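Q: Sequence first, predicted model second:
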Amino acid sequence: MKAPNKKRKNRYFHYQKEILNTISEPASFINRNYRYVFVNSAFNTFYNKETSEIIGKTGADIFGKDDFESKIKPQLNNCLAGEPVFMQYEGELPGGEFKILKLNFYPHLKSTGKIDGIISTSTDITEQKRAENALRENEARLKELNATKDKLFSIIGHDLKGPLNNILGFSELIEEGYDKHSPEDIRHYNKLIYRLSLTVSDLLENLLTWSRAQRQKISVTPQNIALSYIIAKCFSVLEQNAIKKQIRLKNSVHPETIIFADEEMITTVIRNLISNAIKFTNRGGTITISTKNENGRVLIEISDTGIGISKEQLSHLFEPDENHTNLGTEGEKGTGLGLIICKDFIEKNDGKLSVSSKPGQGSVFTVSLPAEKHETHKVQ
């Protein structure tokens, strides 16, 4: 009686193998010792393994010993306990190609109801996951662009329109009542007009720069540049602003400090950071620029003795969809746009921007950029 039973079992297993061979996805039968008893032709093709290379072996030969022990084997144990398992695996296959797989493990029951192994199938979802990730990145980018658009409209509709209306208003007061106002009044109105004009000019410059960057009209051309020269150039542009508030600008950067970056972009960054520091520093304060060398990078620190930034404001400082800007120490207006440009430009130059600050204790903006790059010459 045993021979017919054995023959029946072999016939049954033969049918199972035939069924698995009709499946277009890699399929296999794994026994309770985690060893392959059967693999279909799709398995051979996908994993680049001949049947003779895999029968009697474990998944360690497919997924590597570490991944098999830590990721696959625990799930096989769950399946052998009677639970179908569906898992995602990411890693390199025997050919060295990185794949993302959906692995399905189904407990196989004998006629007695006892589990004698596992039927496993796998699906390559690498491209699907890449497409999903690309879609998520595009959605995040679209959200950022929408926030950018909203920010631009907010700036144009409020921050730009407001100062222009004030300029027109004060100009009208002077024009219509020139003979009625004292020289002191006219001087006061001119001072306000001048200050508002500077705000509008600064804002327009940032708007145009940022608009070009968003439309990918600005190309990054990094080169070795003397940082001290950039700072001196920015100081000369902003010197009058600092003098009016009796603020000392201190360049503590060594003349031989060289960074590898796009000169125009980094000039824009440094100018914006110094301008911000002037806005939020009280009369008689000091703004210092210094550097540190760290692991092939130059850390540029723009520190001030200003009013500082609260913890809540710090968390939103570089977000285009937030409006957490404050007036400067003498009523100077800001939109936060300059800092967003700074972050964007620095990242385009393989850099990072960070800030540390406490209310009443000033702020330190730190820019990390690649240090000088030396040309390599081939030996003839």
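A: Thanks, I have it. What you see is a predicted model; the values in this text were computed from it and never measured.
Q: Please count neighbours and contacts with C-alpha atoms only from this point.
A: OK.
Q: quick one: the strands in the protein?
A: Residue ranges of the strands in the chain, as given by DSSP state E, are 27-31, 36-39, 85-92, 98-109, 115-124, 223-226, 248-251, 258-261, 286-294, 297-304, 352-357, 363-370.
Q: Quick one: closest of these to residue 189.
A: For the strands of the chain, the distance to residue 189 is smallest for strand 248-251, at 27.0 Å, taking C-alpha to C-alpha.
Q: Could you check how far the closest one is from the centre of its chain?
A: 33 Å (C-alpha atoms, centre = their mean, to the nearest Å).
Q: circling back: any chance of the strands of the chain in CSV, with mean neighbour count too?
A: Formatted as CSV, these follow (neighbours: other C-alpha atoms under 10 Å):
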stretch, mean neighbour count
strand 27-31, 24
strand 36-39, 21
strand 85-92, 15
strand 98-109, 18
strand 115-124, 20
strand 223-226, 17
strand 248-251, 18
strand 258-261, 24
strand 286-294, 17
strand 297-304, 22
strand 352-357, 16
strand 363-370, 22
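Q: here comes the other one, which I'd like you to weigh against the first:
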Amino acid sequence: MRKCIFLFSIFFSLHSADAQTAKADSLIRLLGAMKKDTQYVRLLNLISEELSDKIAEKSLEFASQGLELSDQLRFPKGKGMSLNNISWAYYRKGDYSKGFDFALQALHINDSIASLPQLAISYRNVGAIYNSQAKYRESMDYFRKEMHIHQQLNNQLGIGRSLNNISFSAHRGKFKDSALIYAYKALQHNSKLGDKYLIAFCLRTLGDIYMDDGDTDRSIDYFSASVAAARVAKSNFIIETSLYRLGKAYQQKKQWGKSIPYFEEAAKIAEELGAKGEQSTIYKLLSQSYNALGDYKNAYRTQSIHVALNDTLFEERSRARLAQMQVSFETEKKQAEINLLKKEDEIQKAKISDQRLYSILLLIVVGLVLALWLVSWRRNQFKQLVNKQLRQQKEALEQASYQKDKIFSILSHDLRTPISSLSNVLHLVEQQSLSEDAFAKIRAALNKQISSLNTTLDNLLLWSKNQMEGITDISATEVQVYDIAENNRHLLMTAASQKKIAINNDIPLSVRLYADIHHLDIMLRNLLLNAVKFTGEGGEVNIRFSETPDTGTISVADTGIGMTAEQLNKLFKINTHFTTAGTKNEKGAGLGLLLCKEFVEANKGSISVSSEVGIGSVFSVTLPKQKNG
């Protein structure tokens, strides 16, 4: 296989790397000699397509010109093309909210005029944005719709691109078998076509699959071949994404120095593309490599860039807007049916107008008799309603006060201390007042504080978001519980080993439950963190499983300090919940159990706890085995 990949790289290097750039330049020169008609619109969109994977901002500029001129010319086919290209440009820039908005507009227009080639592109754009929002099944459905149209049109390039997209979504959705099947189909199909961009894409997907499977050397071969192909295709997007994957692969091999050049080049290209989300990820990875090499100055610099970029991203708002736009689109499709029903209703109203007049007169007579009684009854109802609203407002204000107090408590106590400690140490390092030996002695304590700070911040952000917006992004699927438990067990082994605590995963490999995989991951992590925190040195934490025909129960049992009946009664309540230092004086904000309860209930499950002082505690999460209803 490595020999095959090497031959791919040699083949790509023999072709002109400037072909597509020259093509875009020549097309732009043609614009000056053309009349601004429908052919001018088509040329604008052709230029936009040519630049879409190289310079997203320029691609957006030409597509926007095409949209404006299409409106002036009343040229719906050109408008459909322009909307598709605008959607793709925003997707490449990482602005998924705008990308989804324009994709839906394009889908509506291209469907209404039966423009199959552009309709296929609209399906592709919607599928790509669903993929970016972790809605992988929906993403695969739209890519299959796209491929079906390409098959009708015998568009071999379109089929190759669809196969790439399906394999990519299948990989991200953890459908490993489907991902491998479609990736190799894509590689075979696109190799016959000789399209360098499509080959680079499927090589990158195969690299992703093997890296997730633990075969790092094989993944490096595929990513290197992908970069070589993408350079020939002049696809800055594939170059950038394959480069930073190469950096991650070398990080897995602990070859930190090798990873840095790939990250640096990837970050530069991501900046040119305007992809802030990927820039942020790359700088975070760069900081990890510099830190591992002991280059703390560059580690701090790149981490600062990551934080600054991350602050400008608003993924939660984008996801909320995507859902709103999707509902709007479905509503628009049904509007014709609603209008038809309104017309039928008007005809029916005309037929019974005489009967209504008679009924109205009769109702007036009856109404006069009941008027006094109705006035009295409504006054009483109004008073009851006002009182009820006042009670609800009082409860809401009390709840908001509890939440505000909790957030300020966390900010003033649980976050202030580790941040202050880190700030003092950094100041000493900058002033060169702290020797390497002294820094090494306090580094472990600082790492522990920072780890606790990260956990606290993650829980605080999740909990605050849930309080403001509710848990709306549930994507429940059938998940394998053993893998999630094992991943979290490994994640906490370092903290547990410091206290000589054994964590045992006794969940059978075959166990599956129906839940959101991310929610279940957060639940198990917080329960295990809680168990390790309150278990003394030399103790034990056991992850067990029991089941009924319809449900399964995951239990996290520890041999820790346990809780009193009074403490048990305070659990899972914002107005009475508390936080206690661990057996090694570990800090925590006390939000972990509140998050567990909220996520369990959002996934139609339940959580319970039993505990005995000095013996230990058992936290049990019960979830359905299959989708309910």
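A: Yep, it's here. All of these numbers come straight from a predicted model, not from anything done at the bench.
Q: care to give me the TM-score?
A: Here the superposed chains carry a TM-score of 0.61, computed using TM-score structural alignment, normalised by the length of structure 1; 261 aligned residues with a C-alpha RMSD of 3.2 Å.
Q: re the thing from before, now the strands of structure 1 as JSON lines including distance to residue 207 of structure 1?
A: Listed next are the strands of structure 1 as JSON lines, based on distance: least, C-alpha to C-alpha, whole Å:
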{"stretch": "strand 27-31", "distance to residue 207 of structure 1": "58"}
{"stretch": "strand 36-39", "distance to residue 207 of structure 1": "63"}
{"stretch": "strand 85-92", "distance to residue 207 of structure 1": "44"}
{"stretch": "strand 98-109", "distance to residue 207 of structure 1": "43"}
{"stretch": "strand 115-124", "distance to residue 207 of structure 1": "46"}
{"stretch": "strand 223-226", "distance to residue 207 of structure 1": "26"}
{"stretch": "strand 248-251", "distance to residue 207 of structure 1": "26"}
{"stretch": "strand 258-261", "distance to residue 207 of structure 1": "22"}
{"stretch": "strand 286-294", "distance to residue 207 of structure 1": "25"}
{"stretch": "strand 297-304", "distance to residue 207 of structure 1": "23"}
{"stretch": "strand 352-357", "distance to residue 207 of structure 1": "20"}
{"stretch": "strand 363-370", "distance to residue 207 of structure 1": "22"}
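Q: Go through the ones you listed and name the closest to residue 65 of structure 1.
A: If you check each of the strands of structure 1 against residue 65 of structure 1 by C-alpha to C-alpha, strand 85-92 wins as the nearest, at 12.0 Å.
Q: coming back round to it: of the strands of structure 1, which approaches residue 215 of structure 1 most closely?
A: So among the strands of structure 1, strand 258-261 is nearest, using C-alpha to C-alpha, at 20.5 Å.
Q: circling back: of the strands of structure 1, which approaches residue 340 of structure 1 most closely?
A: For residue 340 of structure 1, the closest of those is strand 352-357, at 10.3 Å, according to C-alpha to C-alpha.
Q: Which part of structure 2 matches that closest one?
A: On the basis of TM-score structural alignment, strand 352-357 of structure 1 is assigned to residues 606-611 in structure 2.
Q: The matching stretch against structure 1, how far on average?
A: Aligned to structure 1 and superposed, stretch 606-611 of structure 2 gives a mean residue distance of 1.3 Å (mean C-alpha distance after the TM-score superposition for structure 1).
Q: between the strands of structure 1, which gets nearest to residue 311 of structure 1?
A: Closest to residue 311 of structure 1 of these is strand 352-357 (C-alpha to C-alpha; 8.0 Å).
Q: what does that closest one rub up against?
A: If you take C-alpha atoms under 8 Å, 6 or more residues apart in numbering as the criterion, strand 352-357 of structure 1 is touched by 308-310, 314, 342-343, 346-347, 363-369.
Q: with those in mind, which one is nearest to residue 115 of structure 1?
A: Using C-alpha to C-alpha, the contacts of strand 352-357 of structure 1 come closest to residue 115 of structure 1 at residue 347, 56.4 Å.
Q: Grab the nearest non-local neighbour of that closest one.
A: Distance criterion C-alpha to C-alpha, 6 or more residues apart in numbering; nearest residue to residue 347 of structure 1, sequence neighbours excluded, is residue 353 at 8.0 Å.
Q: What distance do you get for that neighbour to residue 327 of structure 1?
A: Distance, residue 353 of structure 1 to residue 327 of structure 1, by C-alpha to C-alpha, to the nearest Å: 23 Å.
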